[in-house]
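**Student:** 3D, please:
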Amino acid sequence: MMKFADKKVFISGGATGIGEAAALLFAQQGAIVTIFDRDIENGERCLQRILNEGGRGIFISGNLIYPDEVEKAVEESLNAFGGIDILINNAGVESPYSVHEMPVEEWDRVMAVNLRGMYLMAKAVIPIMKKSGGGAIVNTASISGLLGWPVSAAYCVSKGGVIQLTKQMAIDYAQDNIRVNCIAPGTTLTPLIERIFQQEPEPEKAKQQISQMHPLGRFAQPEEIAQAILFLASEDASFITGAVLPVDGGYTAK
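**Tutor:** Model (predicted):
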């Protein structure tokens, strides 16, 4: 049985990495998927994979730091499918700076994507969910929102904000039958992380060191994080809201 048959799922940052893996899994479970991303090439590629497997969905290009583009994308998805049952707030960026080295513009960029973008997406989608009688939101945070991580000041702060926004929204919208949860992945082998490692003087050595920091001794695959997203969005998690689920190979248990 398909757990998400005919559910309308909107995924920000759905073109690559965790978002792409989630889009494919939702589609395989019968969902109708809207992929929203500024990466047109990979967004269209992800959609084509869904369609090739017999799934349903659309790709909408846009940048979630701009309210008008968010509102336009949500409206287009609503017009196409008649509703939004599940929002996966996944888009995010990294930033390799400590506080004293970070340009103010870089701080603002990270906050605009990682935190303000989640607010804008939720602001646009929640009225639709309220009108239809409920829904589920899953935000992508990070273990960096639960603990410190070297040379990642804005990233840590933004992901900590995602966690608190999740808890606050869970309280506000419980009465509307809208559940709000977030995942906190450990290091996951997405294209973004691969690019970061390639900037190191010894990429393979850096990868080995970071992977061994996780008690399971390896990185996560995007599909493993996506499975956790699907769980929190599903009826199997019907009594879970305001939760932060680490999917981190034991990192935060140390």
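**Student:** only C-alpha atoms for contact and neighbour calcs from this point on.
**Tutor:** Will do.
**Student:** and residue 204, how many residues sit next to it?
**Tutor:** Using other Cα atoms under 10 Å, the number of residues around residue 204 comes to 11.
**Student:** Could you identify the longest strand within this structure?
**Tutor:** strand 178-185 (DSSP state E).
**Student:** Settle this for me: residue 166 is touching residue 179, isn't it.
**Tutor:** No. Using Cα atoms under 8 Å, residue 166 is not in contact with residue 179, being 9.5 Å away.
**Student:** Show the subsequent helix or strand relative to the longest strand of the chain.
**Tutor:** With elements assigned by DSSP states H and E, the helix or strand that comes after strand 178-185 is helix 191-198.
**Student:** Tell me which residues are up against that following helix.
**Tutor:** 16, 17, 94, 187, 203, 204, 206, 207 (Cα atoms under 8 Å, 6 or more residues apart in numbering).
**Student:** another one to check against the first:
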Amino acid sequence: MGTFDGLTAVVTGGASGIGLATATLLAARGARVACLDLFPGAPGAPGAPGAPDGVPGVPEPLLGLRADVTDDASVRAAVAEAADRLGGIDVLVNNAGIGAQGGIEDNDDDEWRRVFDVNVFGMVRVARAALPYLRASRAAAIVNTCSIAATAGLPQRVLYSSTKGAVLSMTRAMAADLVADGVRVNCVNPGTADTPWVNRLLEAAPDPEEERRALSARQPMGRLVSADEVAEAVAYLASPLSGSTTGTDLAVDGGMHGLRLRPSTGKERP
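**Tutor:** Predicted structure coming up:
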């Protein structure tokens, strides 16, 4: 038997990266899964029309539905269709998000509004639309994709970090509001992950290989986090096996948040 047998799940940003890895894992463990994305593609298609490079589209047996998390009507329609076709919603993975670079002077008001509209208000819209279905579930869980940027100060990430700080606080407040309804709310805090979005950032860098080495080196384990590793953490938090876990953030960051290593001397034991 699978951990998610008989359960249904909705994953936003489910056509690539962490979202697709999570949707695929939940389905492999027995869930019926709908992926909401701007570029869901067609089942079994080689790519998602109009999507950036590295967004393959939603493969079978996952249900791909188009949704724009900045548009409340689009969100409500997609969530309702997912609930209708899946037979309800037990798990919501609020994963859709975008990145942003620069210091406090580098982005104008419009860019701040745009990134908050996706990364924070987008989660609000999807959770709000899904709550009637989650409240009807006997195993309801929401997992928000947060970031190490919510708990550690990273250079040139002030806008992105601000949105993820809001997600962390929102997760805890939602958990307090919804615990009496039987809806658990948690979040995962990935470190720098090997995803299509990060790969696009690397390609835009003056020296992509050097930038990859630098991003890998700032995580104590010395490598980027994989999308599959984050998906495993999401699956744990979404699972009925974690039924006493709510209001928690789970770091998947190669030790970046919690470890403070001494500088290498070259004399460490192998």
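**Student:** and for the longest strand of the first structure, what are the contacting residues?
**Tutor:** Contacts to strand 178-185 of the first structure, defined as Cα under 8 Å, 6+ apart, come from residues 129-130, 134-145, 163, 166-167, 169-170, 173, 225, 228-229, 232, 238, 240-248.
**Student:** go on, stretch 113-126 of the first structure?
**Tutor:** By Cα under 8 Å, 6+ apart, stretch 113-126 of the first structure touches 64-65, 67, 70-71, 74, 84, 87, 89, 91-93, 139, 155, 158-159, 161-162.
**Student:** Quick check: the aligned residue for residue 58 of the first structure in the second structure?
**Tutor:** By TM-score structural alignment, residue 58 of the first structure lines up with residue 63 in the second structure.
**Student:** correct me, but that match touches residue 34?
**Tutor:** Yes. Counting by Cα under 8 Å, residue 34 is a contact partner of residue 63 of the second structure at 4.4 Å.
**Student:** Tell me which of the two has more neighbours.
**Tutor:** The residue with more neighbours, out of residue 63 of the second structure and residue 34, is residue 34; 29 against 21, by other Cα under 10 Å.
**Student:** Overlap of the contact sets of residue 166 and residue 179 of the first structure?
**Tutor:** Residues touching both residue 166 of the first structure and residue 179 by Cα under 8 Å, 6+ apart: residue 242.
**Student:** got a list of what residue 163 of the first structure touches?
**Tutor:** Residue 163 of the first structure sits next to 141, 145, 182, 244 when contact means Cα under 8 Å, 6+ apart.
**Student:** what about 10 Å?
**Tutor:** The contact partners of residue 163 of the first structure, by Cα atoms under 10 Å, 6 or more residues apart in numbering, come to 115, 139-142, 145-146, 181-184, 242-244.
**Student:** quick revisit: give me the buried entries from the contacts of strand 178-185 of the first structure.
**Tutor:** Taking 16 or more other Cα atoms under 10 Å as the criterion, what is buried in the contacts of strand 178-185 of the first structure is 129, 134-145, 163, 166-167, 169-170, 173, 225, 228-229, 232, 241-248.
**Student:** The stretch 1-150 of the second structure: helices as residue ranges?
**Tutor:** Assigned by DSSP state H, counting those that start in this stretch, the helices in the stretch 1-150 of the second structure fall at 17-28, 72-86, 109-116, 122-135.
**Student:** Please work out which of those helices is packed deepest.
**Tutor:** Most buried of these, by mean neighbour count (mean count of other Cα atoms under 10 Å): helix 17-28, with a mean of 24.
**Student:** CSV please, covering the contacts of residue 163 of the first structure and showing distance to residue 41 of the first structure.
**Tutor:** Formatted as CSV, the contacts of residue 163 of the first structure follow (distance: Cα to Cα, whole Å):
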residue, distance to residue 41 of the first structure
115, 25
139, 24
140, 23
141, 25
142, 26
145, 30
146, 33
181, 30
182, 28
183, 27
184, 27
242, 34
243, 34
244, 32
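**Student:** which stretch among the helices of the stretch 1-150 of the second structure comes nearest residue 56 of the second structure?
**Tutor:** helix 17-28 (9.3 Å; Cα to Cα).
**Student:** what's the counterpart of residue 232 of the first structure in the second structure?
**Tutor:** Residue 232 of the first structure maps onto residue 237 in the second structure, by TM-score structural alignment.
**Student:** compared with the first structure, how much does the host helix or strand of its match deviate?
**Tutor:** Taking DSSP H and E as the definition, one finds residue 237 of the second structure inside helix 227-238. Taken over the aligned residues, the distance from helix 227-238 of the second structure to the first structure averages 0.3 Å (mean Cα distance after the TM-score superposition for the first structure).
**Student:** tell me what that helix is packed against?
**Tutor:** Helix 227-238 of the second structure is packed against helix 17-28, strand 91-94, strand 140-145, strand 183-190, strand 193-194, strand 249-252, with contacts defined by 3 or more Cα pairs under 10 Å, 6 or more residues apart in numbering; DSSP states H and E.
**Student:** can those go into a markdown table with extra columns for distance to residue 223 of the second structure?
**Tutor:** Listed next are these as a markdown table, based on distance: least, Cα to Cα, whole Å:
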| stretch | distance to residue 223 of the second structure |
| --- | --- |
| helix 17-28 | 17 |
| strand 91-94 | 25 |
| strand 140-145 | 20 |
| strand 183-190 | 13 |
| strand 193-194 | 9 |
| strand 249-252 | 12 |
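**Student:** Figure out which of the ones you listed is closest to residue 9 of the second structure.
**Tutor:** Of all these, strand 91-94 comes closest under Cα to Cα, at 4.4 Å.
**Student:** That closest one vs the first structure, average offset?
**Tutor:** Strand 91-94 of the second structure sits 0.1 Å off on average (mean Cα distance after the TM-score superposition for the first structure).
**Student:** which helices and strands sit right next to that strand?
**Tutor:** For strand 91-94 of the second structure, the packing partners by 3+ Cα pairs under 10 Å, 6+ apart are strand 8-12, helix 17-28, strand 32-37, helix 122-135, strand 140-145, strand 183-190, helix 227-238.
**Student:** in the first structure, what residues pair with it?
**Tutor:** Under TM-score structural alignment, strand 91-94 of the second structure corresponds to residues 86-89 of the first structure.
**Student:** Over to stretch 212-222 of the second structure?
**Tutor:** If you align by TM-score structural alignment, stretch 212-222 of the second structure falls on residues 207-217 of the first structure.
**Student:** List the buried residues of that stretch.
**Tutor:** For stretch 207-217 of the first structure, using 16+ other Cα under 10 Å, the buried residues are 207, 211, 213, 214.
**Student:** which one in the first structure is aligned with residue 184 of the second structure?
**Tutor:** Following TM-score structural alignment, the counterpart assigned to residue 184 of the second structure within the first structure is residue 179.
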